[in-house]
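Trainee: Next one to model:
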Amino acid sequence: MIKAIITDIEGTTSSIDFVHDTLFPYAKQHMRRFLREQAGDDAVQHALDDVEAVVGQDLSIDEAADILEQWIDEDRKVTPLKTLQGMIWKIGYANGELQGHVYDDTPVALRRWHAAGYRLYVYSSGSVEAQKLIFGHTAHGDLTPLFSGYFDTRIGPKRETASYQAILREIGQPADAVLFLSDVGAELDAAHGAGLRTIQLLRDDKAVPSDAHAQAQDFNEILP
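Mentor: Alright, predicted model coming up:
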């Protein structure tokens, strides 16, 4: 019996286009100025230290900005980048320049599952803060109270089985009682390797179907 549902964001609850066409360009546009203005902030400095650790050398603010802007273009799943993007997006949401996108069926399903007693979690390569911002500022209202927890790359890469094993330890559920939803076959493979049940979302032609997993066009087809 399923007791918990873990969901990805891009291509699953929300449009990939929103992330790539709205959030990423916004972060890139504001990254350099943000670093210059906030370099004295401890959290920002810690993230910059992590960037230097990744590249293996000391960096000026502009050099760090160059690297971070390149990582945005490459969609690198690097924790300090995701952390800094989340900080920048927080300002954008607060200013009303950003609104989190979710598919229309997402809030309906999330509320139905929550009311039915399922524990809901998010696992995305975006930072936990960025996840909360997306779900906290939607056209359907604040969806964050529906979730019991959030996981990002600090728990591990999404295509490694060990990451899902770590999540299971965190949420205290047996693997066969947890359902993982994603559009990415490699992520589902990793979750399946940890014993989780899996469903692949095929919302648009960007998703590459994987015959190894059950499939759904949207959330209306899942635990109706």
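Trainee: From now on I want contacts and neighbour counts done on CA atoms only, so please keep to that.
Mentor: OK.
Trainee: how about the helix or strand where Glu170 lies: buried residues?
Mentor: According to DSSP states H and E, Glu170 maps onto helix 161-171. Within helix 161-171, the residues that count as buried by 16 or more other Cα atoms under 10 Å are Thr161, Ala162, Ser163, Tyr164, Gln165, Ile167, Leu168.
Trainee: want to put them side by side, so please do this one too:
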Amino acid sequence: MTPRFRAAAVVLDIEGTTSATRHVTDVMYPYSRRRFAELLTERQDEPEVRAAVEQVRELLDEPEADARRVERALGEWLDEDRKVTPLKTLQGIIWTEAFARGDLTAHFYPDVVPALRRWHERGARLYVYSSGSVSAQRSWFGHAAEGDLRGLVSGFFDTRNAGPKTASASYRAIAAVTGVPPADTLFLSDRASELDAARDAGWLTGALVRPEEPHQPAGRTEHPAARSFTEIDLVLAEGTS
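Mentor: Reported below is the predicted structural model:
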């Protein structure tokens, strides 16, 4: 498995692609779960918290849901690994502060950061598209064991500013922002449904098939596949500066 791509931009999924799902589920999720109650009660008047709580109430169809009910819903969505925007927003607030305090450090597979630095030096434009909020993504890339990686990234996208990751319209929206033609944009992810949506939008797609990750295709994937970033051969598209 050594897929070769000619692209000007690479858009990265995080969980299961650049970083271990287990770090998210075993470290990040429990950390946020322990702090939901405090956030919902002591900071309920902050605009971002208030807006997220209203979104939770709308999704529950319970306009009078109190903080305890909202907290229970967040916990249930965590258990189900639901990619729900208000959940990700509130997690992002908690994680951003935790990274700043040094309570958390982001995880990247050892093959990822050298590849990102190499691609960036060659002139490729790197973007991130994750279900986690943009603030959480920035904190993640800013607090890696390898240092602050935000300088490598040209932009961050989430379900609020782009849309659902399984909708092809989301990838068209991202391309409109980056200005990179879909045919010159490569999306790397471990999830077939996301890769299918990107391909439907005209993007190049690459599947990360890491043996330790839970969301691997049952059979042979339809997308060019690699077991690590080391196996990805990226050639810059003509006209890339």
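Trainee: TM-score of the superposed pair?
Mentor: Superposed pair, TM-score by TM-score structural alignment, normalised by the length of the first structure: 0.96. Supporting alignment: 224 aligned residues with a Cα RMSD of 1.2 Å.
Trainee: returning to what we had before: so which bit of the second structure is the helix holding Glu170 of the first structure matched to?
Mentor: The aligned range for helix 161-171 of the first structure in the second structure is 168-178, by TM-score structural alignment.
Trainee: Counterpart of Arg117 of the second structure over in the first structure?
Mentor: In the first structure, Arg117 of the second structure lands on Arg111 (TM-score structural alignment).
Trainee: which residues does its match contact?
Mentor: Arg111 of the first structure makes contact with Leu146, according to Cα atoms under 8 Å, 6 or more residues apart in numbering.
Trainee: Quick one: residues in contact with the match of helix 161-171 of the first structure.
Mentor: By Cα under 8 Å, 6+ apart, stretch 168-178 of the second structure touches Phe157, Ala162, Gly163, Pro164, Lys165, Pro181, Pro182, Ala197, Ala198, Arg199, Asp200, Ala201.
Trainee: What about these, which one has the most neighbours?
Mentor: Within the contacts of stretch 168-178 of the second structure, neighbour counts (other Cα atoms under 10 Å) peak at Ala198, which reaches 26 neighbours.
Trainee: any idea which element that one lies in?
Mentor: Ala198 of the second structure belongs to helix 192-200 when assigned by DSSP H and E.
Trainee: what's that helix packed up against?
Mentor: Using 3 or more Cα pairs under 8 Å, 6 or more residues apart in numbering; DSSP states H and E, the elements in contact with helix 192-200 of the second structure are helix 168-178, strand 185-189, strand 204-208.
Trainee: could you give the angle of the last one to strand 185-189?
Mentor: With axes from the mean of the first three to the mean of the last three Cα atoms, to 10 degrees applied, the angle from strand 204-208 of the second structure to strand 185-189 works out at 20 degrees.
Trainee: what's strand 204-208 of the second structure aligned against in the first structure?
Mentor: Alignment of strand 204-208 of the second structure against the first structure: residues 197-201, by TM-score structural alignment.
Trainee: average offset between that stretch and the second structure?
Mentor: Once fitted to the second structure, stretch 197-201 of the first structure is off its aligned match by 0.5 Å on average (mean Cα distance after the TM-score superposition for the first structure).
Trainee: Any chance you could list what contacts that stretch?
Mentor: Contacts for stretch 197-201 of the first structure (Cα under 8 Å, 6+ apart): 11-12, 175-185, 188, 191-192, 207, 209-210, 213-218.
Trainee: and if you look at stretch 183-200 of the second structure?
Mentor: 5-14, 16-17, 165-168, 171, 202-209, 215-217, 221, 223, 237.
Trainee: now the strands: where do they sit in the first structure?
Mentor: Assigned by DSSP state E, the strands in the first structure fall at 4-7, 119-123, 149-151, 178-182, 197-201, 214-216.
Trainee: Now those in CSV, please, with extra columns for distance to Tyr26 of the first structure.
Mentor: Converted to CSV, those look like this (distance: least, Cα to Cα, whole Å):
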stretch, distance to Tyr26 of the first structure
strand 4-7, 24
strand 119-123, 22
strand 149-151, 23
strand 178-182, 25
strand 197-201, 27
strand 214-216, 31
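Trainee: Now check the second structure for the residue matching Glu69 of the first structure.
Mentor: That one, Glu69 of the first structure, aligns with Gly75 by TM-score structural alignment.
Trainee: ditto for Ile91 of the first structure
Mentor: Under the alignment by TM-score structural alignment, Ile91 of the first structure pairs with Glu97 in the second structure.
Trainee: and the longest helix for the second structure?
Mentor: Counting by DSSP state H, the longest helix found in the second structure is helix 85-101.
Trainee: Would you mark the buried spots in stretch 187-203 of the first structure?
Mentor: 187-203.
Trainee: picking that back up, which of the buried residues of helix 161-171 of the first structure lies closest to Leu81 of the first structure?
Mentor: Leu81 of the first structure lies nearest to Ser163 out of those, by Cα to Cα, at 19.4 Å.
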